[in-house]
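Student: Need a 3D model of the sequence below.
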Amino acid sequence: MSEDRRAAQMRLYLDEVFNRHDLSRLDQYLAEDLASHWLGDQTLHGLPAWKDAMAGFFAAFPDAAYTLDDIFFAGDKGVWRGTWRATQTGAWEGIAPTGRKATWTVMIMGRFAGDRIAEDWVEYDRYNLLRQLGGV
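Tutor: Here you go, the predicted structure:
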């Protein structure tokens, strides 16, 4: 898949999943046996685990919106960097609903197998997110 086509596919993925919170077509973008490494301290194995984690995130942050800042590809890998803005109205990672607005950055590197993400590494500014929610 060309880099331009992969970038277009990823922009569509980010819009559908991250901004519209539509988890119904994940199999179009993610491999069934996806390994998703979050902050180096946990790995989600398989598409169902990733879907459950994101459903919990969207339940806690129903207005979550993602702005893509950068995206690039090299070989079978790609990196996208962006900013989340959201209001916490549900419990998340042990923090009761706060009603607070938060803004934090995230960087994701994905490894592709064909036209789907087979593995990714997610790094986000957890400290500032937790600080804004009153968890630090």
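
Student: Please make it C-alpha for all contacts and neighbour counts, starting now.
Tutor: Fine.

Student: in the strand or helix carrying residue 35, what's buried?
Tutor: For residue 35, the enclosing helix or strand under DSSP states H and E is strand 30-38. Residues 30-32, 34-37 are the ones in strand 30-38 that count as buried (16 or more other Cα atoms under 10 Å).

Student: Please provide the structure for the following sequence as well, for comparison with the first:
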Amino acid sequence: MDRAGIVRAVFDQGWNEQRFDALAPALGTFELHVGGQHRTTDLAELEAIVGAWHEAFAELRFDVHAVTASDDVAAVRATLRGTHRGAWQGLEPTGRSIEVEHMFFFRFDGPRITHVWELLDRPALDAQLGR
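Tutor: Just a heads-up that it's a prediction; the model follows:
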């Protein structure tokens, strides 16, 4: 699978369907960069992160609009959608729908993802949740 196919699978199979078995060859240990914070994580922790989002947001789904890949980098533009039905980051369920634009950048070493940078419209997410 090429790099564009790998990152599409991260969203289609991983985030949307919560099926991570096919992603194991591409996702071992990797650096995750979100909101100015950086940490080393792995496929098992990613599964837990995705599971927590699905518990908090019914019908959670990433719609991927564009993927571009070259050499050792891939970029993704996507929209996250869902309905806030469970507790999330200290906020009790609001029943509100969310629609949040995202950009992701993936760095590869061969077929493996080594770094993921996530940029999201956090002010829009907070406003949609009534924060």
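
Student: What value does the TM-score take for this pair?
Tutor: Scored against TM-score structural alignment, normalised by the length of the second structure, the superposed chains reach a TM-score of 0.88; 131 aligned residues with a Cα RMSD of 1.8 Å.

Student: and which of the buried residues of strand 30-38 of the first structure is nearest residue 43 of the first structure?
Tutor: Nearest to residue 43 of the first structure among the buried residues of strand 30-38 of the first structure is residue 37, at 4.3 Å by Cα to Cα.

Student: Residue 61 of the first structure and residue 10 of the first structure, how far apart?
Tutor: For residue 61 of the first structure, the distance to residue 10 of the first structure (Cα to Cα, to the nearest Å) stands at 22 Å.

Student: residue ranges of the strands in the second structure, please?
Tutor: Secondary structure of the second structure by DSSP state E: the strands cover 29-34, 37-42, 57-70, 73-84, 97-109, 112-120.

Student: same for the second one, what does it pack against?
Tutor: Contacts of strand 37-42 of the second structure with other secondary structure elements, assessed using 3 or more Cα pairs under 8 Å, 6 or more residues apart in numbering; DSSP states H and E, are made with strand 29-34.

Student: What lies in contact with the strand it packs on?
Tutor: 38-43, 113-119 (Cα atoms under 8 Å, 6 or more residues apart in numbering).

Student: follow-up on the earlier one: looking at the strands of the second structure, which is closest to residue 19 of the second structure?
Tutor: Closest to residue 19 of the second structure of the strands of the second structure is strand 57-70 (Cα to Cα; 13.2 Å).

Student: Mean distance between the closest one and the first structure after superposition?
Tutor: Between strand 57-70 of the second structure and the aligned residues of the first structure, the post-superposition mean distance stands at 1.3 Å (mean Cα distance after the TM-score superposition for the first structure).
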